[in-house]
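Q: quick one, what's the 3D model for this:
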Amino acid sequence: MAGAVPGARSARWVVGVVLASFAGVYVLAAPSRTEGPVQAGAAIVLVLAVLLAQFVRVVPRWRTRRALTWSLPAQAAAAYTGVVAFGTSAGILGFVLGSLLLAGARPAAACVLASAALAGAPYGGTRADVTITCLLTGLVVYGLVRLADRADDVAAARLPLTVAAVERERLRIAAELDEGLGDGLRAVSAGSRRALDRPAEIADVLAVARRSLNRARTAAADLRSMSLAPEVAAARALLEAADVRAEVREGHREPLGPAGALLATVLREAVTDVVRAGSARTCLIATSERDGVVGLRVVNDGVRTAERGADGLEEAAERVRAAGGAFSAGLGEDGRFAVEAAVAAGERPVSLPDRTAYRLSLALLAAVLAGFSVKGLLAVPWGPLWPAAAAGLAVISAVQLLWAGRGRPRWWPPVLAVLSFAPVAVFGKAWVGVAGFLAGTFLVGLPAWAAVPLVAASMAAVGLAARTLGLGTAAVVNHVISTLVTGLVVYGLVRLARLVRDLRAAGEELARAATVQERLRAARDLHDLLGHSLAAILLKCELARRLAGADPGRARKELAEVVDMAEQARGDLRAATGGDAELALDAEAASARSVLTAAGVEVETVLGHPDLDARTSAVLGTVLREAVTNVLRHSAATRSTIATGQDGGAVWLVVENDGLDPEAPRTAPGAGIGNLTTRLAAAGGTLSARADGKGCFRLEARIG
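A: Here you go, the predicted model:
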């Protein structure tokens, strides 16, 4: 199939090999069932025609409406001609039976099965044997093709499933944010309009704006913390900045949801304590997930007493325990201090379970095992040994199903080998065919370099056993080839089911990753876009409140700007829940100058950038917003410079301010710098943020 992923393509190869091996049995039997090379050749051609018609349903690009229309009648004609005119075993009608089952024609399939029973079996066989062979062949054909189709469907559905998962997450985020932040922004806009004529209401607008800003920051933190991986990365960066060698071992799946938020809190507190103590040289951060429980372990070598290490972790411990989780902190036998927390993962934000294909595979394998067991029991004379034979075949079938379905203990292949060959001395030719299941076990459970020689050895052992029992050459060849075919059937059913399972898991993982990215994107937009807008609104409202008595005209002007900002913030909210914001660097530079001037910061702007495309302008505008927000929140700046320009093929933006306290202790970096680094990297750019040690802070972004 064009564009099919490797797993889906390999599924078609597995089906082709198994079906070709089925047909090979009839090809090799043709010389012994016909008189003369001409008739043998004609029988072989008919068998190949049956196989070719079957491949029309196996190879997707052959599966046109016209081909499907003629393939089934042609296959039936070739199969029945071979049986009636050239003595081909009626078991080949199983291909026709399988095609009819795939076409949904069950009544016609029942008629084919009945005709196989009526055709009988030459060479000492029984009608029951031929009927079972036909039925098993049909079921295997049906099952293999259906499983291969399922592999194609799963591979093709991965992108739509991923898009759907992202869309669900986007709608969920939009509903949550609009209920709180959307209402708040509408209240700010309406309140600011009323306050234009009633300055006393500015205080109410201030309160709403302050609550909205807190909600935006909390929502951004919650969205970010529900995915533990970004928190682990931030913790690692903080440790390395403090000269602590960090080792990270991630063993959980994202996204986590509320469990991630809880464990992120524990991680932040634990790592903050490590940095605050300042005595650690190494720190291990490990996550795990088992049986629906997500675990976090933070181990460092800088704490000397358990009491000192647990100091400051009480609140995090209470939150974990309140959620039904487990928390512990103490010194280990190696003298290192360990913080451990475990929380139930709960319902996954992305869960796409699908066990249909695997159940179909195991059901078909059970039917094949039952069919072969019945065929073997038909050859065992009724008597005292018959119950023993039935019990032995039941044990082999059960072990084979357990091997395929739940696990593969190393002792099972030797047990199956003994059960496959030892009873031959008692039951004779009735037991020779059992070795096929052993071949399937080797193919399913061992690498090719080990499986192929063992399968060849099994086939040789079957041939030797058949010859020892006095069977003729044709029967010996039939048993040897049947061993391979049975092994390939077992391998094909289990292998295809695992392919579907793996493809499904890959699709689920892709959807999870996309959901995490969507959640982080929303968190970045809330922090970078809406956070700036709300901070600017809060500043303008505060300024208007102070000016209301002294300069009413100026106060109304500031409130008018608040109305515009609130509308812009609502656009930012829509962007945070649905896509990129429509920002422009020039407009953001003008807004930044207005906001900083209102805050009492002297601003110098030197804009020398060329005409920018929309994406570059939006990214640099976002960087400028975050830089201005940092000036307002994290500094006591009196002067700031905003400059842009072009250097070769790169466009740059520099924002400097003098509000950094060189004596202030080093603190953990906020989310803003990380968000901006991610945005710029996606646009092919870089970000640097550094202090000069004299109270000035410089942020530079370059794209190109």
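
Q: rest of the way, CA atoms for contacts and neighbours
A: Will do.

Q: which of the residues in stretch 159-178 are buried?
A: 161, 162, 163, 165, 166, 167, 169, 170, 173, 174, 177, 178 (16 or more other C-alpha atoms under 10 Å).

Q: second chain to compare with the first, below:
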Amino acid sequence: MAGMAAFSTQRNGACRPRGWRALAEGPLPALALAALVLVAPLASAGEAAPAWAVWAAAAVAGGSFVTALTSARRPWAVRRRIPQALVLLLAVVTVAATAAFPAGDWFTLYSLLAVAVAAVMPLRAAPALIAVTALAGGAMQAAVSGSWSDALWGTGVTSLLAGMTTYGFRRMAEVIADLARTRQQLAAAAVSAERLRFARDLHDLLGHTLSMVVVKAEAVRRLAPRDTAAAVRHASDIEAIGRQALTEVREAVTGYRDASLAFELDTARAALATAGIECVVEESGPALSPETDMLLSWVVREGVTNVVRHSGARRCRITVRRDVDPVLAEISDDGAGGDPAAASGSGLRGLRERLAAAGGRLRATSLPGGFVLAAEVPHAGVEAGP
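A: Here you go, the predicted structure:
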């Protein structure tokens, strides 16, 4: 009966079994069960008149049972309700055969019908239909034989157990299929989240680092003709920045990179000074939790990178307020008002996603006399200072 239940689960999109499982869940179990159930009725074919009617009824019953279960695996057949129609045909043949051949042991067809109902009919309706099948079989046998004991134990209980056992296997198969689909969805979601994390980290790391390399390279080009020593120092900085970028990329790949707000503020001062932009840093308040500190370090990194690359500013102010709720980090400049592409680019989009995950928010405002990037993180992420 476990094989019978499998016919209904294949239409839900689960992978088709292979090898011996395909054999076990194919039409052979249905054929075997039909043959086993029809042995007793066919044994009385010689006693019935006419015998061809007995064989015809058995053929229609067995054929409708096997076809109903096998067609339940075909989406096109399910859409046309062919399996349900075949179960209805089996029910008609079962009632007609037990009424037309009372001397034969045709009441076993009710067990076959209960299995078909459990395997094919809608899950919510199947238990009630199984109970109706068992009651109908018991009532028919009681009417024919006059024995309620035989009707109850010979047909009613047997049909009920056959149907409910098949229904239980079907429900178990449905649950297993749902779990398999859920596992696949969770795996796909985990891969997508990891790709998004890596894309954000790679943009934030390389966007900032390459901007500093470009600024330093321009300084080398300007200073090389007249100040070789200064040009060499900037070239050494390029080498150090490149080595640091390699380390950060390796850490981003393994997912263990932790940014530091203090480090990013120092890096921002150096990058802005190299670009010829005056940098003013204002900090207040106690120390932050590692999570909040890391979030604000990403904000400072992205904001300063945009100032160097897009603003054309002469002055940049970085404000970090740890003593307010929510904690505030703001990068403003007196440049041309910011590049619209930068205000909606992947870097700021990644920052918004990071902050939103922590309950914070990001504002990017282009002004006539500059550009302001402000990030707010809930005060729950702040640790008390010493």
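
Q: one step back: from the buried residues of stretch 159-178 of the first structure, which land in helices?
A: 161, 162, 163, 165, 166, 167, 169, 170, 173, 174, 177 (DSSP state H).

Q: nearest to residue 657 of the first structure, of the buried residues of stretch 159-178 of the first structure?
A: Ranked by distance to residue 657 of the first structure (C-alpha to C-alpha), these are led by residue 177 at 32.8 Å.

Q: tell me the spacing between that closest one and residue 659 of the first structure.
A: From residue 177 of the first structure across to residue 659 of the first structure, the span is 33 Å (C-alpha to C-alpha, to the nearest Å).

Q: so the aligned residue in the second structure for residue 541 of the first structure versus residue 208 of the second structure, what's the distance?
A: With TM-score structural alignment as the criterion, residue 541 of the first structure lines up with residue 217 in the second structure. Distance, residue 217 of the second structure to residue 208 of the second structure, by C-alpha to C-alpha: 14 Å.

Q: compare the two (neighbour count), which wins?
A: residue 208 (22 against 17; other C-alpha atoms under 10 Å).

Q: counterpart of that one over in the first structure?
A: Using TM-score structural alignment, residue 208 of the second structure pairs with residue 532 in the first structure.

Q: the nearest residue to its match once chain neighbours are set aside: neighbour count?
A: Take residue 532 of the first structure and drop its neighbours on the chain: the residue closest to it by C-alpha to C-alpha, 6 or more residues apart in numbering is residue 629, 5.5 Å away. Other residues within reach of residue 629 of the first structure, judged by other C-alpha under 10 Å, total 25.

Q: got a list of what residue 629 of the first structure touches?
A: Contacts for residue 629 of the first structure (C-alpha atoms under 8 Å, 6 or more residues apart in numbering) come out as 531, 532, 535.

Q: secondary structure element for the counterpart of it in the second structure?
A: In the second structure, residue 629 of the first structure lines up with residue 305, judged by TM-score structural alignment. Following DSSP states H and E, one finds residue 305 of the second structure within helix 290-306.

Q: the first structure: matching residues for the helix or strand that that helix is followed by?
A: Sequence-wise, the next helix or strand downstream of helix 290-306 of the second structure (DSSP H and E) is strand 315-321. Residues 639-645 of the first structure are where strand 315-321 of the second structure lands when matched by TM-score structural alignment.

Q: and that stretch against the second structure, how far off on average?
A: Stretch 639-645 of the first structure differs from its equivalent in the second structure by a mean of 1.0 Å after superposition (mean C-alpha distance after the TM-score superposition for the first structure).

Q: what's the closest non-adjacent residue to residue 118 of the second structure?
A: When the adjacent residues along the chain are set aside, residue 118 of the second structure lies closest to residue 167, with 4.8 Å between them (C-alpha to C-alpha, 6+ apart).

Q: residues touching the equivalent of the one you found over in the first structure, list them.
A: Counting by TM-score structural alignment, residue 167 of the second structure corresponds to residue 491 in the first structure. By C-alpha under 8 Å, 6+ apart, residue 491 of the first structure lies in contact with 440, 441, 443, 444.

Q: between the ones in helices among the buried residues of stretch 159-178 of the first structure, which is nearest residue 474 of the first structure?
A: Ranked by distance to residue 474 of the first structure (C-alpha to C-alpha), those are led by residue 161 at 52.5 Å.

Q: these two touch, right, that closest one and residue 512?
A: No: between residue 161 of the first structure and residue 512 there is no contact under C-alpha atoms under 8 Å: 10.3 Å.

Q: how about the strands in the first structure?
A: Assigned by DSSP state E, the first structure shows strands spanning 245-249, 282-290, 293-300, 326-331, 337-344, 602-607, 639-647, 650-657, 685-691, 697-703.

Q: can I get the ones you listed in CSV with mean neighbour count and distance to residue 521 of the first structure?
A: Shown next, in CSV, are the strands of the first structure (neighbours: other C-alpha atoms under 10 Å; distance: least, C-alpha to C-alpha, whole Å):
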stretch, mean neighbour count, distance to residue 521 of the first structure
strand 245-249, 15, 24
strand 282-290, 18, 23
strand 293-300, 22, 24
strand 326-331, 18, 31
strand 337-344, 22, 26
strand 602-607, 15, 29
strand 639-647, 18, 26
strand 650-657, 21, 22
strand 685-691, 16, 17
strand 697-703, 20, 19
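
Q: now distance to residue 137 of the first structure too, for those strands, in JSON lines please.
A: Below are the strands of the first structure laid out as JSON lines (distance: least, C-alpha to C-alpha, whole Å):
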{"stretch": "strand 245-249", "distance to residue 137 of the first structure": "49"}
{"stretch": "strand 282-290", "distance to residue 137 of the first structure": "41"}
{"stretch": "strand 293-300", "distance to residue 137 of the first structure": "44"}
{"stretch": "strand 326-331", "distance to residue 137 of the first structure": "54"}
{"stretch": "strand 337-344", "distance to residue 137 of the first structure": "47"}
{"stretch": "strand 602-607", "distance to residue 137 of the first structure": "77"}
{"stretch": "strand 639-647", "distance to residue 137 of the first structure": "71"}
{"stretch": "strand 650-657", "distance to residue 137 of the first structure": "66"}
{"stretch": "strand 685-691", "distance to residue 137 of the first structure": "60"}
{"stretch": "strand 697-703", "distance to residue 137 of the first structure": "63"}
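
Q: of all those, which one is nearest residue 83 of the first structure?
A: Across those, closest to residue 83 of the first structure is strand 282-290 (C-alpha to C-alpha), at 56.2 Å.
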